[in-house]
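Student: here is a sequence with its predicted model. Questions after.
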Amino acid sequence: MNDSREAVLASVQAMESELAKLQVMQSEAERSMLETKEDKEVVDSRSVFVGQVDYAASPEDLQTHFQSCGNINRITIPCDKYTGFPKGYAYIEFADSSCISNALALDGSLFRGRSLKVTTKRTNIPGFTSRRIHLGRGQYYFPSPYYAPFLYYGHSPSYGYHAR
């Protein structure tokens, strides 16, 4: 009887120590997530979005086009994950946020025969989706994390009635 009781107490102590380790790991993960969110906002504040980029353009070509704006930290040209071909836009991160105004001045400039669209880079909002839900009768609802209860009741907050 005492042996089984001691075994149960030992297993409870082992579970409590595991719980303490997990709580420490969770707090570290939450702290690092907050730091990366702040870092993303800082990086995004000194970055621009460049649209209408020629599909054959390389980062070196973009660097020569934007070198007059200031020091460039990084140029990212996203590629399609299935084909591996560029998507036709790029992100340029500058060393200083004061270079953004110089880069925005290049909006509409010609690059390889195409007029570039240069705007400030927006910070991505986690959990925000661009998918739309068809409500019927030609109505669509764009779900947002702030209006999550409406997904379960089957109606849109803007129309206020069931569309089934």
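Tutor: Yes, it's here. Residues are numbered from 1 along each chain as shown.
Student: from here on, just use CA atoms for contacts and neighbour counts.
Tutor: Will do.
Student: would you quantify the distance from Val8 to His65?
Tutor: Here the criterion is Cα to Cα, to the nearest Å. By it, Val8 lies 70 Å from His65.
Student: and those two? Which one has more around it.
Tutor: Legend: neighbour count by other Cα atoms under 10 Å for Val8 and His65, higher for His65 (15 against 12).
Student: the protein: strands as residue ranges?
Tutor: Assigned strands in the chain, in chain order: 47-51, 72-76, 89-94, 110-111, 114-115, 117-120, 133-136, 139-141 (criterion: DSSP state E).
Student: check contacts around Lys117.
Tutor: Counting by Cα atoms under 8 Å, 6 or more residues apart in numbering, Lys117 touches 49-52, 107-108.
Student: at 7 Å instead, please
Tutor: 50-52, 107-108 (Cα atoms under 7 Å, 6 or more residues apart in numbering).
Student: okay, one more to line up with it:
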Amino acid sequence: MGDVGTPNNEEGTRSLSPNNLDSEEILKVKAKIEEMEEEATKLRAMQSNLDEMQCELVERRGDVDSRSVFVGNVDYSASPEELQSHFQSCGRINRVTILLDRYTGTSKGYAYIEFAEPDLVPGALIMNESIFKDRPLKVVPKRTNFPGLKGHSSSSHSFRYRRRAGRSARRGADLRFAGRNHYRPY
């Protein structure tokens, strides 16, 4: 057995150590490091572009939301054209969206109306409680949803859980499984 850096057999093979690395190998490693640094720079640039595009999207969404109103208590048989004619007195309308249930395709009973200018929204808010197809409409400004924020309240969830747990306790059920549909064969 030979020491590190010395030939360990008759053919003169060398073991790798910092003292006897070929300059060619060092250049390859340096080139690989430079390539990785260039790649990291490209990735940082792509990430910053993505962040800028996301900010633009949120700003654009906020702009559209500032020109829109939420309309609740819409008759289930209403069409976008009928809603547009009802709100035509408020000004030029870009889009009327009636939300549908994804499974049945029926109306959910509310809509969004996007106007051409944000100045037209106060005129549409005056239409709150106006009668459309024998129903009073609920008209409020559209709120902007921000990515990552949940829309439900944890307090209402805990209230439901407590109520359900109390009801289960009266029936003699195990409180650890109150409100959950766990399969318990025994």
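Tutor: Arrived safely. Because the structure is a prediction, the values reported are computed rather than measured.
Student: surely Asn94 of the second structure touches Ala116?
Tutor: Yes - shown here, Asn94 of the second structure and Ala116 form a contact pair, counting by Cα atoms under 7 Å, at 5.6 Å.
Student: counterpart of Tyr91 of the first structure over in the second structure?
Tutor: With TM-score structural alignment as the matching criterion, the partner of Tyr91 of the first structure in the second structure is Tyr112.
Student: actually Asp39 of the first structure, sorry about that
Tutor: Using TM-score structural alignment, Asp39 of the first structure sits opposite Arg60 in the second structure.
Student: and for its match, the neighbour number?
Tutor: Using other Cα under 10 Å, Arg60 of the second structure has 12 neighbouring residues.
Student: got it, and Thr97 of the second structure?
Tutor: With neighbours defined by other Cα under 10 Å, the count for Thr97 of the second structure comes to 16.
Student: and it, what pairs with it in the first structure?
Tutor: Counting by TM-score structural alignment, Thr97 of the second structure lines up with Thr76 in the first structure.
Student: what sits against that match?
Tutor: Each residue near Thr76 of the first structure by Cα under 7 Å, 6+ apart is listed here: 90-92.
Student: from Ser101 of the first structure, how far off is the most centrally placed residue in the first structure?
Tutor: Nearest residue to the geometric centre of the first structure (Cα atoms, centre = their mean): Asn124, 3.9 Å. From Asn124 of the first structure across to Ser101 of the first structure, the span is 21 Å (Cα to Cα).
Student: now swap in Met1 of the first structure and tell me
Tutor: 78 Å.
Student: ok, these two, which is more surrounded?
Tutor: Legend: neighbour count by other Cα under 10 Å for Met1 of the first structure and Ser101, higher for Ser101 (14 against 6).
Student: that one maps to what in the second structure?
Tutor: Alignment note (TM-score structural alignment): Ser101 of the first structure maps to Pro122 of the second structure.
Student: now do Ala10 of the first structure
Tutor: Aligned partner of Ala10 of the first structure by TM-score structural alignment: Ala31.
Student: and the longest helix along the first structure, how far from the second structure on average?
Tutor: For the first structure, the longest helix by residue count, based on DSSP state H, is helix 2-45. Compared with the second structure after the fit, helix 2-45 of the first structure shows a mean deviation of 1.8 Å (mean Cα distance after the TM-score superposition for the first structure).
Student: list the buried ones in stretch 93-101 of the second structure?
Tutor: Across stretch 93-101 of the second structure, burial judged by 16 or more other Cα atoms under 10 Å covers 93, 96-98.
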